[in-house]
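>>> the following comprises the amino acid sequence and a computationally predicted model.
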Amino acid sequence: METYRTEEEQVEALKRWWQENGKSTVFAVVLALGGVFGWRAWSDHQQNQAGEASAMFDQLLAADAAVQNTGRPTSTAETLAETVKSAYGSLTYGQFAALYKAKYAVMKGEYSAAAEELQWVLSKGPDAAVRSQTEMRLAQVYFAQGEYDQATALVEGLNGTGYAPEALELKGDILLEQGDADGALVAYREAKAAQKAQQVPSQRPMLDMKINDLASNEQGAQS
């Protein structure tokens, strides 16, 4: 500001400055404070949401354990899964809840409903680990529906993930259903190799049975 000769001139200058700049300055300060408090409120809200989602998801896990261990109906677990999905769909908890809904749909043979849940998860742009898991399950659902081209497209994209052994085995299953026993055997052996490369203990005895069965058929055809 200029240097004014009298007190009156200083007061008048301050009035003019306030009229020209004061309101915008206050508005800027209010916005800045609002941003700080708004961020804190949003952050607190997010933390509260995550805590609530975690608690409800724990209930879902307990209900799912009851289904698996005692053979209870899936109704309670399904209700909890739908609640978590609906309330916390923007969080990973909601995405996992949809995976559980898909699992229960598969258990009841409702493959179209399962596919819808899995496609919903993918539409949320999940992280890489959740995406791979979801794509693997969706490929299995497509296979169960006889949608072999769609299943193949998904398993081909899983070769570089932790689901490579499972995906390659499913690829073999698809080829076998399509009448390509030689291609199926190649895929099964690749699945076995991928399993060893990941140093994963063998927990897929059916894979060894498939390899042995097709390999013996191959040898029989050659002899």
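Perfect, I can see it now. Residues are numbered from 1 along each chain as shown.
>>> please count neighbours and contacts with C-alpha atoms only from this point.
Noted.
>>> helix or strand: which one has the residue positioned nearest the centre of the chain?
Residue closest to the average C-alpha location in the chain (CA atoms, centre = their mean): residue 130, at 3.5 Å. Using DSSP states H and E, the element containing residue 130 is helix 128-144.
>>> do the same with residue 26
Counting by DSSP H and E, residue 26 is part of helix 23-70.
>>> what helices and strands are in contact with that helix?
The helices and strands touching helix 23-70, judged by 3 or more CA pairs under 8 Å, 6 or more residues apart in numbering; DSSP states H and E, are helix 75-87, helix 92-107.
>>> could you tell me the angle between that helix and helix 75-87?
Orientation check (axes from the mean of the first three to the mean of the last three CA atoms, to 10 degrees): helix 23-70 against helix 75-87 gives 160 degrees.
>>> angle of helix 23-70 against helix 92-107?
Using the same axes, to 10 degrees: helix 23-70 against helix 92-107 is 30 degrees.
>>> any idea how far helix 23-70 is from the chain center?
Relative to its parent chain, helix 23-70 has a centroid offset of 19 Å by CA atoms, centre = their mean, to the nearest Å.
>>> repeat for stretch 150-163
15 Å.
>>> for that stretch, measure first residue to last.
Start-to-end span of stretch 150-163 (CA to CA, to the nearest Å) is 17 Å.
>>> same question for stretch 17-27.
Its first and final residues considered, stretch 17-27 spans 15 Å by CA to CA.
>>> please identify the helix or strand for residue 161.
Using DSSP H and E, residue 161 falls outside every helix and strand.
>>> for burial, what's the neighbour tally of the closest residue to it other than its chain neighbours?
Leaving aside its sequence neighbours, residue 161 sits nearest to residue 132 (CA to CA, 6 or more residues apart in numbering; 7.2 Å). Under the neighbour criterion other CA atoms under 10 Å, residue 132 is assigned a count of 22.
>>> okay, now the one to match up with it:
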Amino acid sequence: MHNVIELFKKHSRLLFISLLIIIIILFSWYYSKNYRKTQIYWDEQFNQHGLKEQECLNSIQYLNKNYNCYILLALLKSIQHEINQQNFYKAEQQLYWAKMHTKDKNLKSLINLRLARVQIQSNKLNNALKTLDLITSTGWVSIAEDLRGDILVKQGDIKSARKVYHKALSSSVSKFSQYLLHIKINNLSS
């Protein structure tokens, strides 16, 4: 018994820290498990019930009356849901509305980029190219040119795609984007 008490006295800090770490791990595991369950539940609820038509009409009326940038971001989330449901026409219409109702240059560039991607999914390649022409913000040009190159490849214009990829490469800041653009350039047939 005396040896056990000495052992506890000698290693009390180590025991305390070990016990604390075990408690933290258990609490973290418990809360992350509950968070995942809650997230799965709400995803299932949203996918099962979706938005009813009257709720959509009420939301649109609310958006028209109370527009601000946060509502626009919520609309972008709604558009993402439409895209996941393969409802490209509705997503395109919502993106046009969002584009008309924003004044922020970066948000407008983001919306135009998403609109171009939806138009590509709808196989409206010429419309997508026109939409990409509207992106002039410095930080977005590289991404727009990358997407323009993808459209040109899809149209079969390899020579123009190569030029556009090189233009995107010269204006790209991200090392990862540069790496992907090099891969795209190398994969183009001569």
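Here it is on my side, so go on. Here the structure is a predicted model, which is why all the values come from computation and not from measurement.
>>> the corresponding residue of structure 2 for the residue nearest to residue 161 of structure 1: what's it in contact with?
Using TM-score structural alignment, the equivalent of residue 132 of structure 1 in structure 2 is residue 109. Residue 109 of structure 2 makes contact with 134-137, 140 under the criterion CA atoms under 8 Å, 6 or more residues apart in numbering.
>>> residue 109 of structure 2 and residue 98 of structure 2, how far apart?
With CA to CA as the criterion, residue 109 of structure 2 and residue 98 of structure 2 are 11 Å apart.
>>> now residue 65 of structure 2
Relative to residue 98 of structure 2, and taking CA to CA, residue 65 of structure 2 is found at 14 Å.
>>> more crowded one of these two?
Counted by other CA under 10 Å, residue 65 of structure 2 and residue 98 do not tie: residue 98 has more neighbours, with 21 against 9.
>>> nearest residue to the more buried one in space, ignoring adjacent ones along the chain?
That would be residue 72: by CA to CA, 6+ apart, it lies 6.6 Å from residue 98 of structure 2.
>>> alignment lookup: the one you found to structure 1.
So, by TM-score structural alignment, residue 72 of structure 2 is matched to residue 95.
>>> distance of its match relative to residue 128 of structure 1?
13 Å.
>>> who's more crowded, these two?
residue 95 (28 against 10).
>>> contacts only, for the more buried one.
85, 89, 121, 124, 126.
>>> if we can go back for a sec, taking helix 92-107 as reference, get the angle to the helix holding residue 130 of structure 1.
Here the directions of helix 128-144 of structure 1 and helix 92-107 differ by 20 degrees (the same axes, to 10 degrees).
>>> is residue 109 of structure 1 in a helix, a strand, or coil?
Look at residue 109 of structure 1: counting by DSSP: H, G, I helix; E, B strand; the rest coil, its state is coil.
>>> for residue 179 of structure 1, that is, sorry about that
coil.
>>> how many other residues sit next to the counterpart of it in structure 2?
Alignment note (TM-score structural alignment): residue 179 of structure 1 maps to residue 156 of structure 2. Applying other CA under 10 Å, we find 11 other residues in the vicinity of residue 156 of structure 2.
>>> repeat that for the one 5 residues further on.
When neighbours are counted by other CA under 10 Å, residue 161 of structure 2 registers 25.
>>> then the one 10 residues further on?
Applying other CA under 10 Å, we find 16 other residues in the vicinity of residue 171 of structure 2.
>>> now swap in residue 58 of structure 2 and tell me
By the criterion of other CA under 10 Å, residue 58 of structure 2 has 11 neighbours.
>>> with adjacent residues omitted, what lies nearest to residue 150 of structure 2?
Counting by CA to CA, 6+ apart, the residue nearest residue 150 of structure 2 is residue 161, at 7.1 Å.
>>> right, and the one you found touches residue 153 too?
Yes - the criterion here is CA atoms under 8 Å, and residue 161 of structure 2 meets it with residue 153 at 5.9 Å.
>>> and residue 170 of structure 2? What does it align with in structure 1?
Under TM-score structural alignment, residue 170 of structure 2 pairs with residue 193 in structure 1.
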